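Asker: Make a model of this:
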Amino acid sequence: MCKNNISIMIISTIPDMFAEHYYFIKEVFPQLKEICRSHDIDLKYHDLFFTLSEKEFQKCRSIHKYFNSIDSDRTFYICFRGQKLGCVPTSEDIDKMTIREYPELVDYIGDTSFTELTVMHAIHPFKKCEDDDVHSLPPVKHSLFYFRNDDYLNELSESQKDIYTCGSKCDDEFVHDLKLAMAKDLIFHDKREFDKLKENISNINIRRYDGKWNNDLDLKDIIAQYCEEYVNVIDKSIDDLPDFYKELSLSDSKGGFYDFKCEGKSLKDVIIEDFINELKLEFPEKF
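Answerer: I've put the predicted structure just below:
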């Protein structure tokens, strides 16, 4: 990839983070793209969820697609985490081709969520096997993590909690909460380890933010608005998106987030500031 071209993708659980996805692509990305353009940098946005073909989805190759996309440009990585751990893939959810290419995955199948696996591959990559040669990959150079605070949970109904938390689907909520805490602690641990190194191998930035909850919003509307905005960004038609996104399991689509804040400021301004700081590290000659 050309030095002046970079791509960013958002990794998160689905569908509880679609409000953040929409907020990012509507409010944040246009300004980031313009800032990059003013410094002769071409910034592209990819939503990997919508780059999956029906065939890849049916053949359980989503992890392979995500891992390969991260490998194609290990420059920037953005992750939003809420109070949902996400689905945990089993051996039936990962095809043999993916296991052959990333053999270390075997140790995590059935115990680690999809989102955790992608986070792990970004900041502490699985070894990759190509042409019978196993080699190590570098961590993503600039990782930005945004953790949604849980102040809103008391406003949710039980059916809404099925979307935004483990909800009633989890047999042991304590175990779920512990695993979610451990997943976040892993990121803090890697940040501390990278900060100790003198070489600028990987820079991890972590923020906590709040979103206001509004029961008058509708998650289905937010998803539809995001899709409309996304196809405009990638210059395609809504018909080009895979149909399976319409079949997302929503026990109760009522309610949604808006007015995101971080440390007393608009989350948009914080993300842009964070991203510019990382751009200065990546392209010092352009700033």
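
Asker: CA atoms for contacts and neighbours, from now on please.
Answerer: Will do.

Asker: Determine how far the host helix or strand of Ser7 lies from the middle of the whole chain.
Answerer: For Ser7, the host element (DSSP states H and E) is strand 5-11. Centroid separation for strand 5-11 versus its chain: 10 Å, with CA atoms, centre = their mean, to the nearest Å.

Asker: What of stretch 200-217?
Answerer: Centroid displacement of stretch 200-217 relative to its chain, using CA atoms, centre = their mean, is 11 Å.

Asker: likewise stretch 16-32?
Answerer: 12 Å.

Asker: hmm, back to that, residues of the strand holding Ser7 that come out buried?
Answerer: Residues of strand 5-11 classed as buried by neighbour count (16 or more other CA atoms under 10 Å): 6-11.

Asker: which residues are in contact with it?
Answerer: Residues outside strand 5-11 that contact it (CA atoms under 8 Å, 6 or more residues apart in numbering): 21, 41-48, 73, 75-80, 115, 118-119.

Asker: Second chain to compare with the first, below:
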Amino acid sequence: MSKNHITIRIISTIPDMVAEHYYFIKHVFPDLKEICLDHDIVLDYVDLFYSMTEKEFNSCRSVIKYFESIDSDRTFYVCFRGQKLGCVPTHEDIDRLTLQKYPELVNYIGNMSFMELTVMHAIHPFEKYENGEIQRLPPVKHSLFYFRDEHYLDKLSESQQEIYTCKPECDDEFVQDLKLAMAKDLIFQNKQELDGVKDSISHINVRKYEGIWYENGDLMDIIEGYSQEYAKLKNQTLDDLPDYYKKFSFNNSKGNFVDFICENKSLKEVMIEDFLSELKLEFPEKFN
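Answerer: Next up is the predicted model:
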């Protein structure tokens, strides 16, 4: 891949954050791509969840698929986090090839969610076994995290909250909230470490934003809209997307986010400012 060609890799828990993904691909990414073209940079977009095949999804290959995708271009990583932790994989969920290639994973299985594992692989030096030797992967150069404020939860019904919080029956609310706080602390701890390294080429940026909730909307419309936009961006059709993307169904999918605000600005404006700052660090010669 050309050094002037970079890929934004985006991941979140699904489907509770799909409105953010739709917002990004519909409103933010086109402007970012145009800015990049103006500076002779080719920008691509990959949704780690949506780029996985159904076979990979059903054969314990999710983790290695995510990790390998990040490793193919450790330049930009974007993550939206809400109030959902995501499922925690067991040894049965991760195949032997994944553990052979990423032996450090064995220390975290059963203790970290898929989301946390992927985040850690992006922002923390991580071991990888390749070509007969262990490599120590550096953090992604530019990681941008956006934390959604939780105040919207007060507006949700119990069935809606199951989509956006997904508290397992085996955990009480305090335990689940503690696990989510620890998952977010992982990001802040690594940010603090990187901020303390002189002349570090890796950066972590964290923002908190608010979602504008529309109670008469429908989450299924957002999922369909995002799927269409992602297929179009990848020069595909909806039929090309793996079947499991089309199996989302909920007892109550009413309500969705129609816009997002960050620090009294639109989230789009803030995200473009964030990306532009990081692009200037990555390509100083192109922004003089």
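
Asker: thinking again about what came up before, can I get the buried residues of strand 5-11 of the first structure in TSV with distance to Glu130 of the first structure?
Answerer: Converted to TSV, the buried residues of strand 5-11 of the first structure look like this (distance: CA to CA, whole Å):
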residue	distance to Glu130 of the first structure
Ile6	24
Ser7	24
Ile8	25
Met9	24
Ile10	26
Ile11	25
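
Asker: which other helices and strands contact the top helix by length along the first structure?
Answerer: Ordering each helix of the first structure by length in residues (DSSP state H) puts helix 173-196 first. Here helix 173-196 of the first structure touches strand 203-218, going by 3 or more CA pairs under 8 Å, 6 or more residues apart in numbering; DSSP states H and E.

Asker: and the helix or strand following the strand it packs on, what does it pack onto?
Answerer: Using DSSP H and E, the helix or strand that follows strand 203-218 of the first structure in sequence is helix 219-233. With contacts taken as 3+ CA pairs under 8 Å, 6+ apart, helix 219-233 of the first structure sits against helix 18-23, strand 254-262.

Asker: Run through who's touching the first one.
Answerer: Residues from elsewhere that reach helix 18-23 of the first structure, judged by CA under 8 Å, 6+ apart: 10, 80, 219, 222-223, 225-226, 229, 256-258.

Asker: After superposing, tell me the mean distance of the next helix or strand after that helix to the second structure.
Answerer: Using DSSP H and E, the helix or strand that follows helix 18-23 of the first structure towards the C-terminus is helix 29-38. Compared with the second structure after the fit, helix 29-38 of the first structure shows a mean deviation of 0.3 Å (mean CA distance after the TM-score superposition for the first structure).

Asker: Just the buried residues of helix 29-38 of the first structure, please?
Answerer: 29, 32-33, 35-36.

Asker: out of these, who's nearest Glu193 of the first structure?
Answerer: Leu32 (28.9 Å; CA to CA).

Asker: show me what contacts the closest one?
Answerer: Leu32 of the first structure touches 43, 272, 275, counting by CA under 8 Å, 6+ apart.

Asker: can you put those residues in a markdown table and add neighbour count and distance to Cys166 of the first structure?
Answerer: Listed next are the contacts of Leu32 of the first structure as a markdown table, based on neighbours: other CA atoms under 10 Å; distance: CA to CA, whole Å:
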| residue | neighbour count | distance to Cys166 of the first structure |
| --- | --- | --- |
| Leu43 | 18 | 35 |
| Ile272 | 16 | 31 |
| Phe275 | 19 | 31 |
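
Asker: Kind regards, and thank you for your time.
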